[in-house]
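Asks: A predicted structure for the sequence below; I have some questions about it.
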Amino acid sequence: MLNTLTFIAFLLLALPGHSCPHVEHSRSFPSYNDALEIARSNNERRVTRQVSAPAKTAITNVRVFDGEKLLPLSTVFIEGGVIVPYASEATVVDGNGGVLLSGLIDAHSHPVSVEHLENFASYGVTTAMVMGCYPYDICHSLQNHPGLTDIRFAGQGAVAPNSTHALLGAGVPLNETITSPSQAPDFIARQLEAGATFIKMIAEDVGSPTLSQETMNALVVAAHAKGVRVACHAADYSAVDRALTAQTDQSHHVPNDFPLNSSLISRFVAQNTISVPTLSIFLQFDIGGRPDGAHGFDVATASAGALNAAKVPILAGTDANNVPGPFSLAFGSSLHTELELLVQAGLSTVEALRSATVLAAQHNLLFDRGVVASGMRADLLLISGDPIANISATRDIQRVWIGGVEYTTVSGN
């Protein structure tokens, strides 16, 4: 039985031409050469974009979200791309009594182009975790664009030969698939050499080709030996079970076949495993219609709520992607949808805000961001309303700063 979350978003980046035969709507992807052309264009944009240097800025008359609550009206100073206690002769920006958040972090996304980074930035998403890329040129070309969303990426996801994810997009080269636990150390080394800061592995549903439990275990051991974390795609009950058995650090998606029961949830708690539910993409599937007619969104929402009730840390991730057709999910705006869906699933508004700021930073080892505090990177989102009273207020964007550079063409929301 093929799980619905064989859907696109997992590594669908701009890979060589291949149509996925496993979903109702087949899709064609760019060729390998087209992918390299996209990377070339991204690199060219990096060179030709005109970006101002980080300015001394005093953001006055704002209530800061400190990760737990809103503080009284105050002033936040930026200098040299970081938050500082005070900056003399700073340009004053009146916050008009609004709320200043740390820039949002999308913990699961698939950007391909500079335009996607601009979309992220326009919605206050200042950091994005990119869940796998091949060819590696794509991810490299998205790095180091001053004033645009900062990315961290996994390299090629660990997949079994002839598995659904191995066949998506262009298809994973056979020498990049994993057939034995003995291959794990070399696979991890290749991803780190390509610049990955974490590892992604894919647990397919039972009944289709997938990584063996022994191989999954070996991948986590090899990654941990190198001091890097592992995110596991696990979108059905059996896959989550196997991800937890492998001691993965993060479980991405939640089951859309059967809700998590107390036994699996207790293992999340005991192992300190993080959940990234990606409810947005489940909602997208219900809107587009699933081939089996089931409502995976309802099942996924129930699991997310149960995890939160058990105090499992939850990070906001979307699976935003550029795949054509009903599976496409917008970059930037979808993270605001994710926050709303998490609140509907049972998170408090404060918990939802933490899932896209301080927790997302901490659990992805990004210790220079995630909170509005002196010495931290000046990734900031200024909004008009009160997101603790109404999480949808995160959409009321006034201004965005990334590394101290103001993003000036914020799109309408």
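Replies: That came through fine.
Asks: alpha carbons only for contacts and neighbour counts from here, please
Replies: OK.
Asks: so how far is D66 from V228?
Replies: Look at V228 and D66: by CA to CA, to the nearest Å, they are 28 Å apart.
Asks: H145: what's it in contact with?
Replies: Taking CA atoms under 8 Å, 6 or more residues apart in numbering as the contact definition, H145 lies against R46.
Asks: Give the other helices and strands that the longest helix along the chain contacts.
Replies: Of all the segments of type helix in the chain, defined by DSSP state H, the longest one is helix 32-48. Helix 32-48 sits against helix 136-141, with contacts defined as 3 or more CA pairs under 8 Å, 6 or more residues apart in numbering; DSSP states H and E.
Asks: The helix it packs on packs against which elements?
Replies: Where contact means 3+ CA pairs under 8 Å, 6+ apart, helix 136-141 is packed against helix 32-48.
Asks: another structure for you, compare them:
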Amino acid sequence: MRTLILALAVYQLAVVASASPPVFFDKVDVFDGEKLIKDTGVLVVDGTISEIGTAIEPPPEAKVIDGDDRTLLPGLIDCHTHVVDESNLSQAVMFGVTTELDMMSIPGFARSLRKERDNPKAEVNRADFYSAGAAITVAGGHGTQFGFAVPTLAQSDNPATFVRQRIGEGSDYIKIMIEDGSAYGLERPTLKKQMVQASIDAAHERDRLAVAHVSTVEGAQLAVDCRIDGLAHLFCESAIPKTLIEQMKQQSVFVIPTATVVSNVAGHNSTNRLIEDDSIAPLLTPTNTTNLKNTFPNQAKKRNSLDKLKANILSLHRAGVPILAGTDAPNPGTVHGASLHHELRLLVESGLSPQAALAAATSLPADSFKLKSRGRIAVGYRADLVLVDGNPTKRIEDTSRIVGVWKNGRAIDRNVRINEVMREKAKPKTTPDSKGAMQVADFESGEVKAEFGSSWIVSTDKMMGGVSTGTMIVADGGASKTKRSLVVTGTVQDKAPAFSGVMFSPGPAPMAPIDLSSQRQIRFWAKGDGATKQLMLFFQKRGFTPSIKTFKTSNEWQEHTFKIADFDGCDGTDIIGFWFGSSQPGEFDFQIDEVSLTQ
């Protein structure tokens, strides 16, 4: 069964605009997006860079920032993320990432933030956000497994109409999935060449860039032959052919290698360097730390080589192909904001100079994606700025030594984040009762809710193009001595993908893993139509692919207990969700009650 995770709520955010006080950076070294300017001044007025030079007279009301032994950088741009919640953007800015380029998310989210994003005077405390919205893929193809419904392109569909619909939803550029799963030891349906070509043509006709997800040489060659603008990800199972490099150079194709996540897939997770970085660690929540330690399933590790990945990055860079920095957060081994600093280090380790790596996260993304007034420190540009101790044009690790971040000329209070992290770390874990159990839900209130976590949702194969249905309600009649229970009903279609049920997410936010290693078992009561049902456990070490157990229902309440470790060796440290449901075609109904985790 394909991957199944939660669809996430999207919040519409108000724009607050007001004048900001002038800021003057005195005697600071400036990396302007291309080169270093030594010992100069930078004046910011009303959210915009007003002057740069050595003879600036700041207004008396200006806040003066000492730049001695410090470097001022343009706000960093992460060119490959997946934004599922506004908190991702709030976190990113704390690490100096002032703009994120989302490469697939819930359609409409970007549109809701566009007015704020396009106003350089807006008072915001988060990164700005551009998005591909829904990616172009086929039914069951890559991008359909992430827990929210996405439109899919069929052979009989008109790609031009499909692209126009994506733009209407708010897509700033078009993401095209060229992925058959072979690089990861999987099999997936994928787009045919004529579908790729027609989609790229349609994007260009509407003045949109087209970016292709690729994981193989063959996928990259197909995309470039079809005149793609950029590649998301870079393969590491083989060397990139010189002929392809030359073709990419001639066609001005940019590449977002996402070295952090690709190296993690290849079995080389080196993100402990972030966890051990004294400048980054105070801003990492326990959930962040857990995700940085997580790795992908190891299907492809024998084929992939980190050295080949780095060699491919260097070959492209030396040929003049633009290399852009992107993390693919929040995949295993990554988090929003902090991981961009690790990506820059990997680019330098691949052979780029620190200055070239900085350009990969500033001026080059702005040029490649046509982002106005971003990515540079220049007069008239918006004042998205990062001040760091040291000189990252010589030592790339200095990007994490952040003194301050300014968004639209306003200082971001990073102490707020540090204090939040300290409070979260000080909180006790969800506490078991006197018998060592942690109650999830007994439904006695009459509401569908949980004692902790992100509650319950109906989860069906509709997210993958299926037509199965499902409902959940709290009804009278419970197990043991309880008065109520959760009733789950629906109809499962008779062809794959085929599933319907309900899911509980125990983490502090949807998709967020939680450490439940203190608990060894999940226990619940169930009754139903007599058919076999499934319990699926999602945890990040399996790359969001569930481990599955079955249980039998009857017209009498029965207690069921499963050991967490029996779910493919899960150690409980990174649990994402529990799913209860049916995959047998036809109508189903069952009830669950007294759900708990026990020692």
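Replies: That came through fine. The shown structure was predicted, so the numbers you read here are calculated from the model rather than taken from an experiment.
Asks: Could you get me the TM-score between them?
Replies: TM-score for the superposed chains, counting by TM-score structural alignment, normalised by the length of the first structure: 0.84, backed by 371 aligned residues with a CA RMSD of 2.3 Å.
Asks: Looking at the alignment, what corresponds to E338 of the first structure in the second structure?
Replies: Applying TM-score structural alignment, one finds that E338 of the first structure aligns to E343 in the second structure.
Asks: For that match, which non-adjacent residue is closest in space?
Replies: T260 (5.6 Å; CA to CA, 6 or more residues apart in numbering).
Asks: what's the answer for I240 of the second structure, then?
Replies: The shortest distance from I240 of the second structure to any non-neighbouring residue, by CA to CA, 6+ apart, is to N312 (6.0 Å).
Asks: any idea what that neighbour aligns with in the first structure?
Replies: Counting by TM-score structural alignment, N312 of the second structure corresponds to S303 in the first structure.
Asks: Look at E424 of the second structure and tell me its secondary structure.
Replies: Assigned by DSSP: H, G, I helix; E, B strand; the rest coil, the conformation of E424 of the second structure is helix.
Asks: picking that back up, count the residues that sit near the corresponding residue of the first structure for the residue nearest to E343 of the second structure.
Replies: Taking TM-score structural alignment, the alignment pairs T260 of the second structure with S280 from the first structure. For S280 of the first structure, the neighbour count with other CA atoms under 10 Å is 24.
Asks: Name the next helix or strand downstream of the helix or strand S280 of the first structure falls within, please.
Replies: Per DSSP states H and E, S280 of the first structure falls inside helix 279-288. Using DSSP H and E, the next helix or strand after helix 279-288 of the first structure towards the C-terminus is helix 296-309.
Asks: Please tell me I have it right and the residue nearest to I240 of the second structure contacts E237.
Replies: No: in this structure N312 of the second structure lies outside contact range of E237 using CA atoms under 8 Å: 10.2 Å.
Asks: rewinding a little: list the contacts of the match of N312 of the second structure.
Replies: If you count contacts by CA under 8 Å, 6+ apart, S303 of the first structure has them with V254, P255, P259, L260.
Asks: By neighbour count, which of the residues you listed wins?
Replies: Most surrounded of the contacts of S303 of the first structure: other CA under 10 Å gives V254, at 32 neighbours.
Asks: what does it align to in the second structure?
Replies: Correspondence of V254 of the first structure to the second structure, assessed by TM-score structural alignment: L234.
Asks: so where does the equivalent of A378 of the second structure over in the first structure fall, helix or strand?
Replies: By TM-score structural alignment, A378 of the second structure lines up with A373 in the first structure. Using DSSP H and E, A373 of the first structure sits within no helix or strand.
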